[in-house]
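1. Next input, structure requested:
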Amino acid sequence: MTETARKRTVAPAWPLYLAAFVVAAVVAGAVAQSFTGGSLAALGIPDPGIATTFGLPALRGVAWLLMALATGSFLLGAFLIPPKQTQDDLNGALLTVDGHIATRTGAHASAGLALIGLVMIPLVLSDVSGQPLRTVFFEAAAWSQALEQVADAQVWLLVAIFAAVVAVGAYTATSWWSQVALLIGSIVVIMPIALTGHSATGGAHDYGTNSLIWHLVAMLLWVGGLMALTAHALRRGPHLTQATHRYSRIALFSVIAMAASGVVNALIRVRLEDLTQYNYGIVLIVKTVGIVVLGVIGYVHRARTIPVLEGEPTAFRRLAMGEVLIMAGISGLAVTLGRTPPPPPLDPNLTRMQVQMGYNLSEPLTWTNWVTMWRPELLFSVIAILLAVYYLHLTRRVDGWKASRTAWWLLGCATVVVTLSSGLGMHMPASYSVHMTVHMILSMGVPVFLVLGAPLTLISHAYPAGEFNPRMWAESFQRSKFLRVVTFPPVSAIQFLVFFYAMYIFIPLYELMISEHAGHVIMNAVFMVSGYFYFWELIGPDHIEGRVTAKTRLAWLWVSMPFHLFMGVYLMQLGVVMGEDFYNSLELPWDPDLLKVQKEGGGIAWASGSFPLVIVFGELFRQWLRDDRAETAEVDRHAEETDDEEWRRYNEMLAQFQNRS
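-> Below you'll find the predicted structure:
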């Protein structure tokens, strides 16, 4: 193909983006507008005008696509196409031209999202108050009122702030690692929305919130990934075949996750017989069918085009642009669910416990009944199961992988599932002592088991060297400056202790975290991630650049552990009940002595570290002996090579000293 012909096949992506935004806005606005009359009448709110009734859902539709575009753009630069690299190490690797274009696209999308987030503040006030948008938009007092009294306004302010931070980072990003950080940041942007809305209220809201998180993250990866990949194909970017292969696997997982989480989210709020009786159910059916059909079409499309991409690069974009527009329509339809009144609740007589926790408890936790009480936890437990399956898949690709490492990893994953899905997880929000038990398991038990599974070493053995694949990503992470800083013993110990102390010293923070399901999600994540880095530095078999000797690590363990155990003593002596108002609001039928339960929790914090510390001390001692034996063997080898020259010189020195005396 001549250069002129190649240039004719290159097309800009912005018309596709613009068309997708228009489709999402029109679908969202039109569908919501058709339901507006009934919704406002049911709520007794005056009609604020078409600028709000059409504009609010339309902007939400555009906002969803901007979120997806930002995530997909950073996904493309981080994992779908490689950066510039001169060796098998991505640390310091700069972005290619296509990586820069994707990053700049993500920056523009994030900046646009930040602006929409700010505009949504007066829009949601207009929506809930019935005041025309022109009345509240230009009044500072109205903005202040919205942020003080309207939860959705606060949510969109957080979205705007997070998106602005991502945008600033993306405009200055030039390296591969920045894409990984920005990808994580773009997913964090959606969390304020994922943790609010219909799913975060009423009965079973733990199921609703966790399933919505899966749903929205999968949507970002699926829709955003295709938008970014289509743009890459339009500009005839390199590595299209490899990127399409990877995206196809991500898309398949995302479609399954969206369908499964959507079903769960619907079943906890809508009776099957009500689906066709209410607008909410009709929209839900159309959306679900659209996701499944589009997923099948996309899979067939990529299955047919991937084999011919090398010889015919334009094959992918023929149908991909149509997929993007259909996705935009489904996204626009989906945002109307947040404004469409759902059918009557499955249980209209919710107890205080159901309102606060999502479910009822009838008896306190005992040493035996925790194994008979089960409520599947849909976030971290599912992640643990997926990690276990992936680990077992990798072990099949590695000959001679130690069974002990597999056992440790599976034990860690199983511990997460049992802890969060059994009676322990169910009673965690209702009891301080159980909360502390779960905290100790997740921060000191699970991480110990997982690090001994050596997952990064397994990844390094399971994939070929010299390619842009998970092996290169894992080994680059092990050599990164970030990991050196986080696993530096003083830093590792401080990060492990600081959240523990902040959570239980600053009582208002504890009360805030336990009173919302979002708080429990954040706490559980921090417990495990913080503990993993701490114990990885201490005993993890995975390689860490510049790691200190086992003797030094053992000394740091002796130094840091008393600070951790001291918190238990502090809690046992504390005379103020932490979270008293929240625990009283649950109206538990067994009427616990809250101060006694809290002191029991302090005792658990003080004593529960003994079991994992036995493993940690044992592993550190074993590594110390191994290092000592290696050092002795090196000394012996050197002595043999030099014929004990140093020993001979030492004896000669002693003899000379003796003769002089």
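2. going forward, measure contacts between C-alpha atoms and count neighbours the same way
-> OK.
3. these two touch, right, Tyr510 and Asp581?
-> No: Tyr510 is not in contact with Asp581 according to C-alpha atoms under 8 Å; the separation is 11.9 Å.
4. So which of those two has more stuff around it?
-> More crowded of Tyr510 and Asp581, by other C-alpha atoms under 10 Å: Tyr510, with 17 against 11.
5. Following up with a second sequence; could you model it the same way so I can compare the two?
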Amino acid sequence: CVIAVITSGAANAWTRLRFSEEWFSRYGALIALKVMILSGVLLIAARLRKGRDGAWLKIEIALLITITGIGSILNRFIPTTSTSTSPDRVTEITGTPMPLSPTFSRISLEYEADALILGFLIFITALYIKGVVTISRRGDTWPKGRTISFAVAIALIDWATSGGLGLYARFSFQYHMIAHMILSMVAPIFLVLSAPITLALRALPAGRVKGERGLRGLVVSALHSLPSKTWSHPIVALVIFDGSLFALYFTPLFGELMSNHFGHLLMNFHFIAAGLLFFYIIVGIDPNPRRIHHLVRIVILFAAMSIHAFFSVALMSSSTLIDNGYYQLLNRPWATDLLADQRVGAAIGWAMGEIPIIIALIATFIQWMRSDNREAKRADRRSETDLAEYNKYLSGLASRDEEK
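-> As a prediction, this is how the structure comes out:
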């Protein structure tokens, strides 16, 4: 994994700079800084393999986060070599040149890596694989369906942020809305069904000595903390999930966030986090600090469906652009009718938003029936146990009567 990161980074730097004098510019200095920090990470990793020094581990994690941040900065700026022209206005705003008109192949196959999100996805994927391997080495099994579900979620997030869809989402509202729906409604369902918290509880070590909680104890404590109980309240999750739609798209916030990379990054992370929280409460199979009845979950789903429909209709009916002038600045040569593009995006958002909620509704009904069946079986077992004890009691009485 480290070799792949080094190779891809070196190839990217060579492709951009080659033999230019930009190696001695601030851009080249950032590359040199990234190389030095990565070398430090490799040395620390080698030390960690020889021992279990927690302090070094914290330093390594901090350095990896720093590398990811530097990579994100390098990804957003294009060096001005002697053979290239200065970046145009579109590149300054979006970090990438204006793409050609969208086609199915371009949306499916184009790739413009967002270094920070890509690094984060690689990191959590490595953690998940490490957890599965740890469980397997212990002789336990982890359902393959959960691993596949996690892989699908990561692939969808990567496509919606760094793939062709993520690229065109910066230039067109309808593709932005497709990416929004994938990040907040489709990928989170697969993520919660991959049961990452359950995997962590099974794979993380307990305390080494008596009284030490260990990493597993920290996860358990976090699950039962007051913030977790607050955030996992169904009303709180619903307000974050659907209320943020109105706060984002019916205020100047959308245009402001789209106009810079950090804002766009923050918006994407919010979409993922809001969807994860909502579907974790509705269809999640991980431990939950709150016991939420299935009927409450169904009511919340119907409420989310209604609010989302109202939002989509309001956006489709709008006669003004909501981008605060962002798409006008891009002056794209294709799909020039910005209002029509916005209305198509609203219609796509409505359609794509309702389908996952309906799927979640069906899944909630199935979970409810399975829960009732398990409860009925437990009740039957208790009845059988009680009956056996009662028969044993009667037999004991009969034996005493015979002895008399």
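6. ranges for the helices of the stretch 251-400 of structure 2?
-> Assigned by DSSP state H, counting those that start in this stretch, the helices in the stretch 251-400 of structure 2 fall at 253-258, 261-283, 294-317, 326-330, 338-403.
7. Could you work out which of these reaches nearest to Val219 of structure 2?
-> Judged by C-alpha to C-alpha, the one of the helices of the stretch 251-400 of structure 2 that comes nearest to Val219 of structure 2 is helix 261-283, at 16.1 Å.
8. In structure 1, what stretch matches that closest one?
-> Counting by TM-score structural alignment, helix 261-283 of structure 2 falls onto residues 517-539 of structure 1.
9. Run through who's touching that stretch.
-> Surrounding stretch 517-539 of structure 1, the residues in contact under the criterion C-alpha atoms under 8 Å, 6 or more residues apart in numbering are 195, 200, 206, 209, 357, 439, 442-444, 446-448, 450-452, 486-489, 492-493, 495-496, 512-514, 542, 544, 547, 550, 553-554, 557, 616, 619-620.
10. how far away is the aligned residue in structure 1 for Arg343 of structure 2 from Leu424 of structure 1?
-> Arg343 of structure 2 maps onto Lys599 in structure 1, with residues paired by TM-score structural alignment. Computed with C-alpha to C-alpha, to the nearest Å, the distance linking Lys599 of structure 1 and Leu424 of structure 1 is 18 Å.
11. Repeat that for Leu284 of structure 1.
-> 34 Å.
12. So which of the helices of the stretch 251-400 of structure 2 is nearest Leu100 of structure 2?
-> Distance to Leu100 of structure 2, taken as C-alpha to C-alpha, is lowest for helix 326-330 among the helices of the stretch 251-400 of structure 2, at 13.2 Å.
13. And that closest one against structure 1, how far off on average?
-> Here the mean offset of helix 326-330 of structure 2 against structure 1 after fitting is 1.5 Å, by mean C-alpha distance after the TM-score superposition for structure 1.
14. So for that helix, what gets flagged as buried?
-> Within helix 326-330 of structure 2, the residues scored as buried using 16 or more other C-alpha atoms under 10 Å are Tyr326, Tyr327, Leu330.
15. Please say which position in structure 1 the first one maps to.
-> In this case it means Tyr326 of structure 2. In structure 1, Tyr326 of structure 2 lands on Phe582 (TM-score structural alignment).
16. wait, its match sits on Tyr510?
-> No: Phe582 of structure 1 is not in contact with Tyr510 according to C-alpha under 8 Å; the separation is 10.6 Å.
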